[in-house]
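Participant: With the sequence up front, the predicted model follows.
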Amino acid sequence: MATVRDATFALLEAYGMTTIFGNPGSTELPMFRNFPAHFRYVLGLQEAVVLAMADGFAQTTRNAALVNLHSSAGTGHALGNLFTAFKNQTPLVVTAGQQARSILPYEPFLFAQEAADFPKPFVKWSCEPARAQDVPAAIARAYLVAMEPPCGPTFVSVPIDDWDQPCEPVPARRVFAGNPGDPAALAEAAEALAQARNPVIVVGAGVARDDAWDEAIALAELHRAGVWVAPMSSRNSFPEDHPLLQGFLTAGREAIVASLSGHDLILVLGGPMSLYHVEGHGPHVPDGAQVWLIGDNHVHAAWAPGGQAIVANCRLALRSLLKGPQPGRTSTAAPRQSAPVLDGSMMTDRYLLQQIARLRPAGSVIVEEAPSSRGPMHDHLPIVERDTFYTTASGGLGYGLPAAIGVALARPRDKVIALLGDGSSMYAIQGLHAAAQLGVPVSFVIVKNGRYEALHSFGRHFAMQDLPGTQLPDLDFCALAEGQGVRAARVSSAAELDDALRASFAADHPTLVEVSVA
């Protein structure tokens, strides 16, 4: 297998960074074992000189230059001209050596303490990779970030023993960020989409943020392409009752690849496709698949593990793609199977979600923070109208309840339904007081299962049977609501559910429905 050094030099060559400026020390020497003969090392006798030479070179070539410094001492010497490079908006990838990982706990001689923080604020992005195998990917991201406007320096600290570790190659990706909505890049993507035999589209929250709902539907229908929702998407970007919808990607590497396998082109719109919640292995993209990412978030574009990226407003980019070449194929993605209708013989979260879907007013908005019920929600509570779903993009709890109040203030004509787990709601339960004082007619629906169910799901993933501190006994949400001025109802059987939901959805004031589920 290739080494970290091999993968890094292959990447540098692909990005045209064959001239390296530096003043190496002991912690940098292993990088230069078997130094490629066609590379050039430009020595400066002090690091400020090194930085300024690289700055002039990069500005003239209009490509990021690689700078090689020696641990904290060399980085410190270079800071004056690093500041100048930052102000010059010069693209530089600055690397500095670090002592061996095995001796870092002992503060060894010539080590760099908090190396990634040291050059701030004069770098756009910095890191010390968590593993040796992550070094090439870090340098790739550093290059892409350095080159995106406004250009500027980036920084990667590399431990001395990383260079000889085994490492898979890292592809040199292209990110078109210099000209948002780059016409040539969009034309290339449109041509690739038209030529694909079996394309698929992945939609993220950026489609909703950029108000590209109609354009996403039109593009999918034009190319008869199946549509998946990006992992953990915080907005609704495609009607979930549309026959081209294939499902919702799971936030795991193997699961994403399995869902998208067989497609020769993957078009990702408005959000990251490769968003992971658990460790995975193997490829990030199915074999033989070409990937194009389009969205306004340059950070997503820089760290994506595969594919070419175009930084653009989704709606404007999709309008450009719709004007592109017409597809030559005639096949259409098979429709997704509908979830079975539940009879309420068991009071589960699935049944609750099914009944919310049946009874909710037209145009009502769902604000969700019930992590363990998110999967069942996809099956039983489809979101079919634009801008009618909001959730946290961070995964942090305590957002949903107060966010629902904010949405209700902004949309006074629409019913807002806050779908909350019992654990999640306790992070911001005092928000009910604000709802009562404001008089917003939010329906707070608490999915009460008596524990942090999401953690129990993860416990099964880690083969853990006993999870201390995850039970939630003795919580009375009706009392908590009424004590803050919000009327509440308790539901423990399917027979009681519909009447309680109807009353809550019809109310012109805030209400809470506590639903105990199996």
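Facilitator: Yep, that arrived. This one's a predicted model, so the numbers in the text were calculated from it and none came from an experiment.

Participant: rest of the way, CA atoms for contacts and neighbours
Facilitator: OK.

Participant: Tell me how many other residues surround H223.
Facilitator: Neighbourhood size, H223 [other CA atoms under 10 Å]: 24.

Participant: hmm, I was thinking of G328
Facilitator: 11.

Participant: list the contacts for it?
Facilitator: Applying CA atoms under 8 Å, 6 or more residues apart in numbering, one finds that G328 lies in contact with 194-195.

Participant: Looks to me like A495 is in a helix.
Facilitator: Yes: counting by DSSP: H, G, I helix; E, B strand; the rest coil, A495 is part of a helix.

Participant: Distance of it relative to Q355?
Facilitator: The gap separating A495 from Q355 is 11 Å, by CA to CA, to the nearest Å.

Participant: Okay, one more to line up with it:
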Amino acid sequence: MPARQDEPTGRPPTVREATFALLRSLGMTTVFGNPGSTELPMFREFPADFRYVLGLQESVVLAMADGFAQAGRRPAVVNLHSAAGVGHAMGSLFTAWRNRTPLVIVAGQQARSLLGGEPYLLNDQAAELPKPYVKWSREPARAEDVPAAIARACYLAMSPPHGPTLVSVPADDWDRPCGPVEPRTVSTTLRADPEALERVGRALAGAARPAFVVGAAVDQDGAFAEVVELAERHRAAVWAAPMSSRCAFPETHPLFAGFLPPVREEIVARLTGHDVVLSLGAPVFTYHVAGGGPVLPPGTALHQLTDDPATAAWTPVGDALLTGIRLGVRDLLAFDPAVPRELPPPRPAPAPVPDTDVITQPLLMRTLADLRPTRSVIVEEAPSSRPVMCEYLPNERPESFYTCASGSLGHSLPAAVGMALGRPGERVIAVVGDGSAMYSIQALWSAAELGLPLTVLVVNNGRYATVDRFADRFGLGKAVGTAIGGLDFAALARAQGCAAGRVEHPARLARALRTALASPRPYLLDVRVGD
């Protein structure tokens, strides 16, 4: 029996042995991949305490790792195949960059002994290919430098703001001898300058009608409870930041004011009347359509807490403080309001769901809200359904909602697979549009192979509805290429080993959802919706 790779053998460890020992010490024992020839030497005598998760295409592989890393709050390891594999994964890499997900990508490369020529499968500029959507990328100059480069990639991935990193490794490096790389403690805590934070605290204490804008970094940094406490202390109206990818405040709380739209003029209208706006873990602001005019209402002061220096640098108005969100909010709890404040007006209740002879999106989301398990997790990628979800499917807990921060389709179905793998014992529910699902439908095979209790709801309206709506905004009338009818999602799911069903009539919706939510294995429900 061969010695375990972290056991002494009387010889120097190989690059492979040193790398797996390092990853083991960091708790990174799950590898997501789709193997190619240039990666095979990495997996010689693959350690028994490691797990290899196979995806059927590299974009699916990387998105599964994204969900798994977000679930576990630590980097996930992704193995990609040379230039082609990294190229296939670029859409998901862009999303991981926008999601601020910590990933360590180990990409294959042709053998170092062949790099002087133009060999088959050469990645000619391996460190440049993934840019700008990695925090750091490197192909080490020597084989013995590979484990140290992977260690650096791990620590950088977890430094705020989190993000993906990449190391390109020639195929013949893995068997070369090298020295061991000892794990280190790398503190990544950020705390704001006390004087600057005191100015924010005093401005908040003296505000007559404060408002908060909360973004994904609140949830990423574990600051959910602290933000709730701060909002309650100051009786501040709390808005979700435009296009935020996570739930940062309980959406049924009396102080929750709603979701800011990604439109400059509409944001200004909603924030009018607030004299101080505190932005927590969110850009100021993410826009999706062109606009004009001021960023904030006249006379409104802005203070921003962010862990991202780039975000702080491009913020167009106000003061920006670089800090961990949880620590920054804890420090602000030392400042009490100077004068009593009334509660802000409550958010209007959603409109009643009318009875119709088709399943409408409000009916689907309200029924799902009624039936989903208390500890369930929503992973969403149904762009035309998102406004309806905001009204009828509220999220109330930290780490309970995830979506794609980039707008690049194909992320959330495989991300839900990774999320279910990383959150055993919790029901993960993927809510995806029919168009989104077809970008990465082969993720269902991985879910079936892993036997995950995953529920996939396909919101099937037979078209790219969001594109149709933007066509109206641009005055195009009818957009071309948006009809995608004729797809049988239940058949596609069954062909890959999943249970599946389809529902078209409102009277059968609740029963179909109960079946999908109770399944111990992956279950896809094709929900045919009308406008």
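Facilitator: Everything's here; your move. Nothing here was measured: the structure is a model prediction, and the numbers come from that model.

Participant: before we move on, back to that, what about A495 and Q355 of structure 1, which has more around it?
Facilitator: Q355 (19 against 12).

Participant: What does the more buried one correspond to in structure 2?
Facilitator: Using TM-score structural alignment as the criterion, Q355 of structure 1 maps onto T367 of structure 2.

Participant: surely that match meets A510?
Facilitator: Yes: between T367 of structure 2 and A510 a contact is recorded at 6.6 Å, counting by CA atoms under 8 Å.

Participant: center of structure 2 - which residue?
Facilitator: With distances taken as CA atoms, centre = their mean, the residue of structure 2 nearest its centroid is N99 (4.3 Å).

Participant: about what we covered before: what sits against the match of Q355 of structure 1?
Facilitator: 509-510.

Participant: Please apply the same query to F32 of structure 2.
Facilitator: 52-55, 61-62, 64-65, 76-79 are the contacts of F32 of structure 2 under CA under 8 Å, 6+ apart.

Participant: Could you dump the residues you listed into CSV and include distance to Q304 of structure 2, secondary structure and neighbour count?
Facilitator: Listed next are the contacts of F32 of structure 2 as CSV, based on distance: CA to CA, whole Å; DSSP: H, G, I helix; E, B strand; the rest coil; neighbours: other CA atoms under 10 Å:
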residue, distance to Q304 of structure 2, secondary structure, neighbour count
Y52, 41, strand, 16
V53, 40, strand, 19
L54, 41, strand, 20
G55, 40, coil, 24
V61, 35, helix, 30
L62, 32, helix, 35
M64, 32, helix, 34
A65, 31, helix, 36
A76, 30, strand, 29
V77, 33, strand, 27
V78, 34, strand, 26
N79, 37, strand, 27
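
Participant: could those residues be laid out in JSON lines, adding distance to R463 of structure 2?
Facilitator: Below are the contacts of F32 of structure 2 laid out as JSON lines (distance: CA to CA, whole Å):
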{"residue": "Y52", "distance to R463 of structure 2": "36"}
{"residue": "V53", "distance to R463 of structure 2": "32"}
{"residue": "L54", "distance to R463 of structure 2": "30"}
{"residue": "G55", "distance to R463 of structure 2": "27"}
{"residue": "V61", "distance to R463 of structure 2": "26"}
{"residue": "L62", "distance to R463 of structure 2": "26"}
{"residue": "M64", "distance to R463 of structure 2": "25"}
{"residue": "A65", "distance to R463 of structure 2": "29"}
{"residue": "A76", "distance to R463 of structure 2": "34"}
{"residue": "V77", "distance to R463 of structure 2": "35"}
{"residue": "V78", "distance to R463 of structure 2": "33"}
{"residue": "N79", "distance to R463 of structure 2": "34"}
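
Participant: Return the residue of structure 1 aligned against L524 of structure 2.
Facilitator: So, by TM-score structural alignment, L524 of structure 2 is matched to L512.

Participant: May I see the buried residues of stretch 203-223 of structure 2?
Facilitator: Within stretch 203-223 of structure 2, the residues scored as buried using 16 or more other CA atoms under 10 Å are 203-223.
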